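Novice: Fold the stuff below for me.
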Amino acid sequence: MRLPVPEQILPAAELGRVHFVGIGGAGLSAIARIMAQQGVSVTGSDDNDTAFLPALRELGVTCNLGYDAAHLGDLGPGDSVVVTTAAREDNPEVAEARARGLRLLPRSAGLAAVMADRRVLAVAGTHGKTTTTSLLTSALLAADADPTYAVGGVLTATGRNADAGASDLFVAEADESDGAFLVYSPWAAVVTNVEADHLDTWGTEEAYRAAFAEFVGRLHPEGLLLTCTDDPGAAALADVARERGLAVTGFGTGEDADLRAVDVALVGSTSSFTAVLDGEELGRVTLRIPGRHYVLDALGALGAGLRLGLPFAALAAGLESFTGTGRRMERKGEAAGIAVYDSYAHQPTEIAGDLEAARSLAGEGNVVVAYQPHLVSRTRIFGTAMGRALGAADQVVVTDVYVAREDPDPEVTGALVAEAVPLAPHRVALVPDLADVAAELVRRARPGDVVLTLGAGTITGVGPQVLEILDPGRAGAGEG
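Specialist: You can find the predicted model right below:
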């Protein structure tokens, strides 16, 4: 459901009581938590009892399961309802809110409401938003900057996806998938990369790229853009920012970057680099997450902290303490000598990055990957490229498409991806039914291998199933 953004977005304190339709999602649960910590009366509903809800209930927030008009209680004039884009048009709570004349807000407006009067550091990009936002938050916390933050996944350091801090800083993930990032007016922004995606929303690659230029145009006149010079799409935004008189810091591995990562080393589950700012060597940073793409994410976060005037040593310590967020190369456990990881990667560049990380983790072992294509529209456009990216693995299992908010298309299935994988046929399997994937992975994996589940849909549940097959009766699926 796409709700219009009101011309004037009131601060959270002026929204009255606030009910969230879809409170269990990563985005809405973060907004609800911050509002509740700021003293706003919050309730919500969701059709799933997600991992984000226990922390809300600990704050006294009523989180209903299922949707029912009665969940709105006695909300009336002056009160508000924030609605997830995943809600259907016939959602009974939305219908009741309309009937009562309540203020209806999309997720973007809800987040903008809690950003009011804060210095917003927004993280945008096609890939890496959640990890970069999390790294930046960890770095600022280590530097005692005490920011408010809203992340699209659980931050391991705190066990939460959001918190209201005491300073004026607000770190936020700025999502372009539904145009939400064009609602915000940040003081500074980190742009990780710009590569065509979400064309079901934007229509064309040109429109998608233009949206990022518009986002940069929304930065505060005295603000700052940090953009990755290794990525052509992100690097192009520097000219847009300079035309507006904004300060620009380019970060990357090339000599054209203001903040560089040099001597990058990927060893096992770590990634390390030496940070060089404006030609001056600052020191070595060793991350506890594997992958060259995570080095760039960390560099963007480091740059934001440095431009805020915070000390390198404290920022580096925060980056080095970071152990990840849920569904970003998340270790699910190990059994029978086989390590199992799960990641949200659902686009060719993301797949390639996570497979590079998995290769580092596997060492002499094989990388066995299961991939669930996400969205019919995305698979139609990028399915062949997805398959090619999966060729970096040793064994590949492809499921059918997770259709999410779209209708199925018999012409767009997992076969489109599987047939494009450049491996010998015996190394690739199309297993349409997700229920059969865990057994197929176990059949293909050997001690010393890494099993990696990839996709933005329901494949995240396969890793624990693999561990259970390998070690029946194990206590709990994950190891953090």
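Novice: use CA for all of it now, contacts and neighbours both
Specialist: Will do.
Novice: How about the residue positioned nearest the centre of the chain: what's its closest non-neighbour residue?
Specialist: Nearest to the geometric centre of the chain sits residue 130, at 3.4 Å (Cα atoms, centre = their mean). Counting by Cα to Cα, 6 or more residues apart in numbering, residue 152 is the residue found nearest to residue 130 once chain neighbours are left out, at 5.5 Å.
Novice: Output the contacting helices and strands for the helix or strand hosting the one you found.
Specialist: Using DSSP states H and E, residue 152 falls within strand 148-155. Counting contacts by 3 or more Cα pairs under 8 Å, 6 or more residues apart in numbering; DSSP states H and E, strand 148-155 is packed against helix 26-37, helix 129-142, strand 160-163, strand 169-173.
Novice: out of these, nearest to residue 394?
Specialist: Proximity to residue 394 (Cα to Cα) singles out helix 129-142 among these, at 26.1 Å.
Novice: what about the closest one, distance to the chain center?
Specialist: 12 Å (Cα atoms, centre = their mean, to the nearest Å).
Novice: now it against strand 169-173, angle please.
Specialist: In terms of direction (axes from the mean of the first three to the mean of the last three Cα atoms, to 10 degrees), helix 129-142 departs from strand 169-173 by 160 degrees.
Novice: Contacts for helix 129-142 next, please.
Specialist: With Cα atoms under 8 Å, 6 or more residues apart in numbering as the test, helix 129-142 has contacts from 122-123, 146-147, 149, 151-153, 155, 157, 171-174, 192, 294, 297-298, 300-302, 304-305, 314-319, 321-322, 324-325, 328.
Novice: Next, the second sequence, to be compared with the first:
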Amino acid sequence: MSEKKYHFIGVGGAGMSVVAQLFFARGWELTGSDKNDSTNLKKLRELGIKCWVGTRPQLITPDTTIVYSSAIHPDNPEFAAAKAVGCKVMHRSQALALAAADRKFVAVAGAHGKTTTSGMLAQTLSQLGADPSFAVGGVVRHYQTGAHLGKGDYFIAEADESDASFLNYCPQLAIITNIEPDHLDNYGSPEKFEQAFFDFANCVKPGGTVILCTDDPGCCRLIERLRSPGAATENKKNSLRILGYGIENPPADLDLFCSVKPQGENPGSVSADYIVGEETTAVRLPIPGRHNLLNAAAVFLAARVAGFSNVNIAAVLGEFSGTARRFETKGEIGRIRVIDDYAHHPTEVQALMRQAREAAAGGRVLALFQPHLYSRTRNFASRFASALDLADQVIVCDIYGAREDPIPGVTSRIITEKMRRGSYLGDRDEAARVLAKAAQPGDLILTVGAGDVTAAGAVILQALAVRVSRDHP
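Specialist: So this is what the prediction gives:
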């Protein structure tokens, strides 16, 4: 083991656990703690990492560097003990940058779509033989992990915009899937949110590349700013390559553009022609959802930047098996399917409902939605209501607060009171059982949100199993 010692506070989080795995793979000594037990903690223990539930401030010593995320409050006993004894402290984003220090860093940013895009890029470069390292905030199903320390030149990671910590990175290549305002509790205004992405693009190393979705108005505004006089130092302004992809016509002044021409969609796959210059490449994804064609276009361009051919990239994209909690089937009983999804922004929820409607193939779509964060619920209540009303029946349970304290007057009811097809039932598991009772053969039930709503899938399947056994003894 290395002489370096690290302790991760909140190690069970999606972002923290993958960084911990990378540190461990590098041979660095580390421990971790979290307020709750979880599958992530179990996996870390199985790797040989010492983790515990709760806090043990008495174990914090001055020679330990503390790794923390923005979800950790300053009054956390271990964090306070570290400050008291003079430990070095390091934000999760700084730890991730350290893990990627000797590689070509590829940072994937955006209000939504970054987990699927970074996971897709990791699998694509891996299957093309590049053996990249990656840190993805979800499990890449093909590898059954969200973290890998490879031997290749590239390091692929999600770049978290929620707290502006992505400004700690200096990537060689950056992908920006969209710049839809979110996390306004931190930024205060959409303008400041967009400013953070401008600053992030200017963190790219001179001579590096930015890939943006030109169907997104925020990305188009960013391109205009990056190309405007005085946007950055003349050295970087003249050397930064800006690539775009989209279904709509692109803005001017791009170094390269991938035009996406959708060709077909069914419940299990989607296809398109990707046109770059004079060359057209047919791409078929074995996952549903038209929005994934855009995610794949970003990957297509990134893999081209890495030196691979269009035809080889397309062949590998055709094998992408998805990431966990992205339209993930949890089971099917009595011709009723249960699908789990991480969607927690209104645009994501809207895309999910449309994808589910296609997958249901004439059956009804029932959804259990768990809002994530009080501030996001307050800021987007009307948009959540409109998106959820695309389903046939929706139950909204209590808000998953995560790092936030409750905001007076902000409950899930501010969503359901704006809905035509929604109802409020605070208890997650009770809501799951109500939906299971309402479901009919041919229906599709969704569990939706970034919190612990994923556990409701098992409750629904158990209730369906009891019903089937009762009806068909």
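Novice: Report the separation between the aligned partner of the residue nearest to the centre of structure 1 in structure 2 and residue 290 of structure 2.
Specialist: Using TM-score structural alignment as the criterion, residue 130 of structure 1 maps onto residue 115 of structure 2. Between residue 115 of structure 2 and residue 290 of structure 2 the distance is 16 Å, computed by Cα to Cα, to the nearest Å.
Novice: Now do the contacts for the residue in structure 1 that residue 427 of structure 2 lines up against.
Specialist: The alignment partner of residue 427 of structure 2 in structure 1, by TM-score structural alignment, is residue 433. Each residue near residue 433 of structure 1 by Cα under 8 Å, 6+ apart is listed here: 399-400.
Novice: what helix or strand does residue 117 of structure 1 sit in?
Specialist: Using DSSP H and E, residue 117 of structure 1 falls within no helix or strand.
Novice: Pull the contacting residues for it.
Specialist: Contacts of residue 117 of structure 1 by Cα under 8 Å, 6+ apart are residue 168.
Novice: picking that back up, single out the most deeply packed of the helices and strands packed on strand 148-155 of structure 1.
Specialist: Highest mean neighbour count of those: helix 129-142, a mean of 27 (counted as mean count of other Cα atoms under 10 Å).
Novice: That one versus strand 148-155: what angle between them?
Specialist: Relative orientation of helix 129-142 of structure 1 versus strand 148-155 (the same axes, to 10 degrees): 120 degrees.
Novice: Is residue 453 of structure 1 located within a strand, as I assumed?
Specialist: Yes: assigned with DSSP: H, G, I helix; E, B strand; the rest coil, residue 453 of structure 1 falls within a strand.
Novice: Tabulate the helices and strands packed on strand 148-155 of structure 1 (JSON lines), appending distance to residue 342 of structure 1.
Specialist: As requested, these are exported to JSON lines (distance: least, Cα to Cα, whole Å):
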{"stretch": "helix 26-37", "distance to residue 342 of structure 1": "17"}
{"stretch": "helix 129-142", "distance to residue 342 of structure 1": "14"}
{"stretch": "strand 160-163", "distance to residue 342 of structure 1": "18"}
{"stretch": "strand 169-173", "distance to residue 342 of structure 1": "21"}
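Novice: Select, out of these, the one closest to residue 68 of structure 1.
Specialist: Comparing those by Cα to Cα, helix 26-37 comes nearest, at 18.1 Å.
Novice: so what corresponds to residue 176 of structure 1 in structure 2?
Specialist: Per TM-score structural alignment, residue 176 of structure 1 is aligned with residue 161.
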